[in-house]
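Visitor: Sequence isn't available, so here's the structure alone:
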């Protein structure tokens, strides 16, 4: 499975497709700007929401759920890359996070 660090992902700029597979409640508290939320609990039924024809980067809280989703996407023929450390590492490394209701 392909993986990328949060710093390498940030260096790619804003024109990348990032899917956040955390549950809606988690996503509603804090998210990386520009990400699309497709919770892992409904991921298999929501494959139609995954962009095709481009690399898809997959994120969760720390990397466990995104690893499973990335493996599933790769098995379906997608060019999928796991984001190591998830939004936790993204935040720790100083990259932007949007806080929503219930967040900061």
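Guide: Arrived safely, thanks for sending. Nothing here was measured: the structure is a model prediction, and the numbers come from that model.
Visitor: rest of the way, CA atoms for contacts and neighbours
Guide: Fine.
Visitor: buried stuff in stretch 17-24?
Guide: 17-23 (16 or more other C-alpha atoms under 10 Å).
Visitor: Show me what the lengthiest helix in the chain is packed up against.
Guide: Ranked by residue count under DSSP state H, the longest helix found in the chain is helix 64-75. If contacts are counted by 3 or more C-alpha pairs under 8 Å, 6 or more residues apart in numbering; DSSP states H and E, helix 64-75 sits against strand 56-59, strand 80-83.
Visitor: Pasting the second one now:
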């Protein structure tokens, strides 16, 4: 699978960040401005993603997001995988929030 990839530091603060992890992972911790569409729902919710912007796709470590980015590119989007996923995001000290009221973490 040949998918464009960027490091977490290269994701712009105002970029469209798509998180394809499962609900429990999302609730534990995610980037504040990310849009959550679990990978299993991507094909039925793809209209929620803008076609006029680069889509930065993230998951826990980069595998699911690479598949999502490949499919998005195949159907006409400009999608890029975020290398290392949310684990690298957290390690790099990028902002995170949780939906639980607890300290955010990568589940």
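Guide: Arrived safely, thanks for sending. This structure is a prediction, so every number in the text was calculated from the model and none was measured.
Visitor: TM-score of the superposition?
Guide: For this chain pair, the superposition-based TM-score is 0.91 by TM-score structural alignment, normalised by the length of structure 1; 101 aligned residues with a C-alpha RMSD of 1.2 Å.
Visitor: Mind putting the helices and strands packed on helix 64-75 of structure 1 into CSV with distance to residue 104 of structure 1?
Guide: CSV is the format used below for the helices and strands packed on helix 64-75 of structure 1 (distance: least, C-alpha to C-alpha, whole Å):
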stretch, distance to residue 104 of structure 1
strand 56-59, 21
strand 80-83, 24
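Visitor: Tabulate those in TSV, adding columns for distance to residue 97 of structure 1 and mean neighbour count.
Guide: Formatted as TSV, those follow (distance: least, C-alpha to C-alpha, whole Å; neighbours: other C-alpha atoms under 10 Å):
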stretch	distance to residue 97 of structure 1	mean neighbour count
strand 56-59	13	26
strand 80-83	15	27
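Visitor: Looking at those, which is nearest to residue 103 of structure 1?
Guide: strand 56-59 (18.6 Å; C-alpha to C-alpha).
Visitor: with structure 2 superposed, average distance for the closest one?
Guide: In the superposition against structure 2, strand 56-59 of structure 1 averages 0.4 Å from its aligned positions (mean C-alpha distance after the TM-score superposition for structure 1).
Visitor: Can you give me every residue that contacts the residue nearest the centre of structure 2?
Guide: The centre of structure 2 sits closest to residue 58, judged by C-alpha atoms, centre = their mean, with a distance of 2.5 Å. Contact analysis of residue 58 of structure 2 by C-alpha atoms under 8 Å, 6 or more residues apart in numbering lists 17-21, 64-65, 81-83, 85-86.
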